[in-house]
Structure formats: structure tokens, C-alpha cells
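Undergrad: Provided below for reference: sequence and predicted model.
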Amino acid sequence: MTTTAKEAREAFGERLRNLRKDAGLTGRQLSELAGWHSSKVSKIEYGKQTPTDDDVRVWCIHTHSADQVPDLLANLRNVETAYLEQKRMRLPHRQKQSIATEGQTGLMRWYEPVVVPGLLQTPPYAEALLAMVLDFYDDPPDDLEPGLAARLERQQVLYRGNHRFYFLLGEQVLHTRVGTADLMLEQMDRLLTAMSLPRVVLGIVPTSSDYRAPVMNNFIMFDTRMVQVETISAELTITQPSEIALYDKAFHRLKNQAIHGQDARAMIAAAMAALRSDHDPRT
């Protein structure tokens, strides 16, 4: 997977260069056919210039590869937006951007291995989590209040419109301590409440599950048009159909390993009992 905007442009340029070579054209010949400056083809192929949608279409026409236009345009979206450095976009803006994306989605599928997904967080849990994130990235503490407000505003999508949600949580989510025991108990109760919402499905992948999918990070699927993945240093936006298909396959494998319904409720209840036991001063 490409990890910088420069590498993404270079990889895309190499793909276009292979199409040109397969068509038996030199860079100069392609430039002349397209009516471009003589250096444009070279700049695109070596990642020094990002082509427009029209550039890609013209490239494919003259290299007799029009059937590849849809996938190439999706790939181009990756070049433009796949790598978003965390520190380039402050927390409140990221949250507001998520509101717009989630509001346009019919089915959201969310896998989260470590912490509770943002749409299901209680205000105290969200505040404690966001405070840690701001501290980790040395972001201004003034971002906490607007960031928290935007995250809570995001949750309204659970109750509006005809959106559907499928959350898969790693069992570790129930045991990752965010804040106090009381805060965690409130958050666990919130998960139980969310399970009763008519358009929400929640499953838990037990820690004893076999390793069936190479998933190390959380990911969110927005219908079948986009996937977002968070790493420590970046937020990846994936729109290429072939890559989305891999995340779809991973989600289905995780879903098949997850427990749902009363079994999931029982697992949450057991985690709450353990929290109460640890918190009980008599023990």
C-alpha cells in the first residue's frame, strides 16, 4: 500500500506508462495525439503532475484502453485523497467531514478492534478518548470542545433517515480502559442500548477466534464506494473497487466469526461484571 502522496502519484504514473507502452506509443507521440505540451506525459508518468479526469480519459482513448477508465478514475481518487496526514486536518474539521460522509451512506459497516466506534460512544467516553488523541498528536487543547460537539452531532445519523449500520467489535473493545470504571460501565450499557436500535446490528469477534483475515487496523465501509482506514500517522481513503472488494471479503470473514444477539449481550454483561468487581472496594 502506498504511504505517501508522492508514492501514490508515482504508482499511478507507472500504471499509465505501461498502458502507453502497451499501445506502442512514445511519450512524444502521445502528447501530440492528445494536443498536450511535450513534457506533460513525462511529468504524469513520473509523478510530478497529477492528471485530471479528462487527462485520464484522453490517455485511455489514445492507448486503446477505454475499458480501464472507471478503475483508473477510482485509482486517481486514491492519489488525490488516499493519504491524509493527521496533523494536516484538525480534529473538529475531521469530525464535520465525517458527518457529511455518513449522512450520504445507506449501509455503514464498521470494524473496530480496540475502542468503541465513535457513533456508539457516550459523551464522557468520547471526551476521554479525544483528549488522549489531542495530547498524542500535540494538537491544541482548544480543539477538544468543538471536536466533542461534532462527534456527538455525528451520532444523530443513527436516528435519522434510512441509514443502516453493522458494527463489528473486537472483544478487546470491552476491556480497553478509557477513563474510570464508572465511565466504562456507562459505555457498556450504551452498547446494550444500541443493540436494540432497529437499524443497528452489533457483533463481537471473540479474542479466541482463528486468524482468518489480515486486518490490523479499524476500517469503515461506506456502502461499496469508499473505505476509510486509520493508522497512527494517517487516515487512508480507499475508493478503488478492487481494494474495496478485499475489505468486503475481510468484513464477511469477521462477521462469520462474530457472536450476535443474546451471546453478544452476555459477553458485554460479563465485562460489566468484571468492571464492577474490580471497582468494588470490598474485593
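TA: Nice, thanks for sending it over. Quantities reported herein were computed from a predicted structural model and do not represent experimental measurements. Numbers count the residues shown, from 1 in each chain.
Undergrad: every contact and neighbour count from this point should use C-alpha atoms.
TA: OK.
Undergrad: what are the buried residues along the helix or strand hosting M132?
TA: In this structure, M132 sits in helix 123-136 according to DSSP states H and E. Neighbour counts over helix 123-136 (16 or more other Cα atoms under 10 Å) mark P123, P124, Y125, A126, E127, A128, L129, L130, A131, L134 as buried.
Undergrad: go on, stretch 194-203?
TA: In stretch 194-203, counting by 16+ other Cα under 10 Å, buried: A194, M195, V201, L202, G203.
Undergrad: what about A34, distance to G261?
TA: According to Cα to Cα, to the nearest Å, A34 and G261 sit 59 Å apart.
Undergrad: another one to put next to it:
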Amino acid sequence: MTTDFQSAREALGARLRALRTEAGMQGKQLAAALGWQTSKVSRLQNGKQTPTREDLAGWAHGVGRPDAVAELHGLLAGLGAQGRHRSWRRQLAGGHRGRQEIAVRQTEHTKEIRGLEVSRVPGLFQTPEYARVLFDANAEFRGIPPTTDAAVAARMRRQEALYDPEKTFRFLMCEAALYHRACPVDVMAEQLDRLYNLVGRRRIELGILPFGAQLRRTAPHAFWVYDRTLVIVETISEELWLTGHEDVGLYERAWEWLAESAEYGAQARRLIGRARASLDLT
């Protein structure tokens, strides 16, 4: 069983458990209501068994949340989206929450994450309000259910990994990402303050690629590298999940070449501070 498949199934199980808990029901109570064995409830919410669409509909109605059926079916669709190309249409069918839960699990299974962001702040470093604006805008763009509160909560839970002493995070950002503003100015100011304070943190390496820097290779698009075994590339229509040795090696080289031109430490703070000072907060 592939790691990403299991991560997606665990994310679905975690959502099922949350729905049951929010309803104030014990596992045996839900099992009795649905005519299931208690062991089935346990296997589903622990990511040990793949549910059917009927199982998910039954669970949602059993806990008094029929409105959650579409979201659960979207998470299930994510299980079937394995492979190199994963369309956003399928992954976000029930809103953003499901994909964010998968990201939480993927991060839990990873020791080192490297990433490049060209025009926005990496999700692991986003403030709640910055993330909220992005989720709202993307939901409108794609015409999907606006599960923004749940998606933001999941993204914030994912950020708990930043305090795990067993994990390392190494990110590059183009300086343009400090100026591209898809949010109100006060939200951007708060976001830049957070970035400024993250520079120099233990196990977090944040490099800024300045305007005018000479690059051995230009930054083509955002990508994330997980433990030298997986690269995730986001496009407008789909994600690419690349696991081949040559593909991963190519993206590692791209990251390394870009890292050579990045500014770190005090110089990175200077660039962030300059962007912060450019904001008109009057």
C-alpha cells in the first residue's frame, strides 16, 4: 500500500472520528444505530479499512450530519486519485478540508520538507487569516463548497509539525511572494511579521530569492520535496505527485541551484522588512 494512499485513508478516518465525537456518540452507539459491528467503526475511523460511498452516507446520517455527505465523498474520491496526475476537480469535490487533512498526514510521515514558492507564502508558514483569504478565493474560483473554517483549522494543525524536533523545514520564496497581495493590507502585514519571526528558528531554514539575483536556473513554478521520495507540483488544474528517482533528483537539483542565490538570516529579514515597510497601513 502506498504511503500517500494510506495518508489519504487516515485523513478520511480522522474526519469520520471527528464527526462522531462532535455528535457526542461512542463508537458502539454509532455501530448499533447503523447495524454494524463495532469493529467496523473502529477500522474506518482509524484508516484501516476503505469505506464505500454507502458507508460514508450512513455515517453522516448516523451522526446527524447529512450535510457532510458531499465532503466525505470528496475525501473518498481522493483515495481514487492516486497516481501521477491528480485533478483538483476530484480532490476538492467536497471542499478544501479533505486535501488539507491529507497534507497533515503527509507531513506527519515526513522528516524533511523542502519547498519553493513563487508567488505566495508556504502553507506551513501562513497565518490563519492569510490562509482564509486564499481558501475563500480558491473556492469561488473553482465553484466548490466553501469549507474554509475546517480547512484553516487543518492547516493550523499541520503547522504543529514545525515544533517537532525530529523534523526539518527548508523553504525558498521568491521576493515577489512578499509583494503579491491577494488579501487585505492588514492581513499581509501580519503575515510578513510572522515570516520575519520565523527566520533563524531552529530546524526552519527560510531563504528569499531577491529581485535581481543571478540564478543558475529560474524558478519555474512552486514545488515541494518530501524526504527525497516524493515531489508535489501544483498546477491550476491538477497536482503532480512524482516518485520516480529521476524526477525527484531533477527537482532536488532545481532546489539546490536556486538555494545558491537565496538570502538567509539577517539579509532575509531585511528583505521581508522592506516589503512590510512598503505596505500602506493608513
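TA: That came through fine. Just so it is clear, the structure is predicted and the values come from calculations on it, not from any experiment.
Undergrad: ranges for the strands of the second structure?
TA: Using DSSP state E, the strands of the second structure run over 85-87, 112-117, 168-174, 204-209, 223-226, 230-234, 238-242.
Undergrad: turn those strands into TSV, including distance to A154 of the second structure.
TA: TSV is the format used below for the strands of the second structure (distance: least, Cα to Cα, whole Å):
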stretch	distance to A154 of the second structure
strand 85-87	20
strand 112-117	18
strand 168-174	18
strand 204-209	20
strand 223-226	18
strand 230-234	19
strand 238-242	19
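Undergrad: out of these, flag the one nearest T21 of the second structure.
TA: strand 85-87 (30.8 Å; Cα to Cα).
Undergrad: what range does the closest one cover in the first structure?
TA: Mapping strand 85-87 of the second structure onto the first structure (TM-score structural alignment) gives residues 83-85.
Undergrad: how big's the offset between the matching stretch and the second structure?
TA: Its aligned residues in the second structure lie a mean 0.5 Å from stretch 83-85 of the first structure after superposition (mean Cα distance after the TM-score superposition for the first structure).
Undergrad: distance between that stretch and the chain's centre?
TA: Remark: stretch 83-85 of the first structure is offset 12 Å from the chain centroid, using Cα atoms, centre = their mean, to the nearest Å.
Undergrad: list the buried residues for that stretch?
TA: Of the residues in stretch 83-85 of the first structure, Y83, L84 count as buried by neighbour count, 16+ other Cα under 10 Å.
Undergrad: repeat that for stretch 266-275 of the second structure.
TA: Under 16+ other Cα under 10 Å, the buried positions of stretch 266-275 of the second structure are A268, R269, L271, I272, G273, A275.
Undergrad: show me the residues you listed that map onto helices.
TA: Those of those mapping onto helices are A268, R269, L271, I272, G273, A275, per DSSP state H.
Undergrad: the fourth one pairs with which position in the first structure?
TA: Right, the one you point to is I272 of the second structure. Using TM-score structural alignment, I272 of the second structure sits opposite I268 in the first structure.
Undergrad: was I right about its match contacting E186?
TA: No - if you go by Cα atoms under 8 Å, I268 of the first structure and E186 don't touch, sitting 11.7 Å apart.
Undergrad: and for stretch 250-260 of the second structure, what span of the first structure is it aligned with?
TA: Using TM-score structural alignment, stretch 250-260 of the second structure pairs with 246-256 in the first structure.
Undergrad: likewise for stretch 117-131 of the second structure?
TA: Counting by TM-score structural alignment, stretch 117-131 of the second structure falls onto residues 112-126 of the first structure.
Undergrad: how about the matching stretch: buried residues?
TA: Those would be 112-126, for stretch 112-126 of the first structure by 16+ other Cα under 10 Å.
Undergrad: how close does the corresponding residue of the first structure for S237 of the second structure sit to F222 of the first structure?
TA: Under the alignment (TM-score structural alignment), S237 of the second structure pairs with S233 in the first structure. According to Cα to Cα, S233 of the first structure stands 22 Å off from F222 of the first structure.
Undergrad: between those two, which one's more packed in?
TA: Neighbours of S233 of the first structure and F222, each counted by other Cα atoms under 10 Å, are more numerous for F222; the result is 20 against 13.
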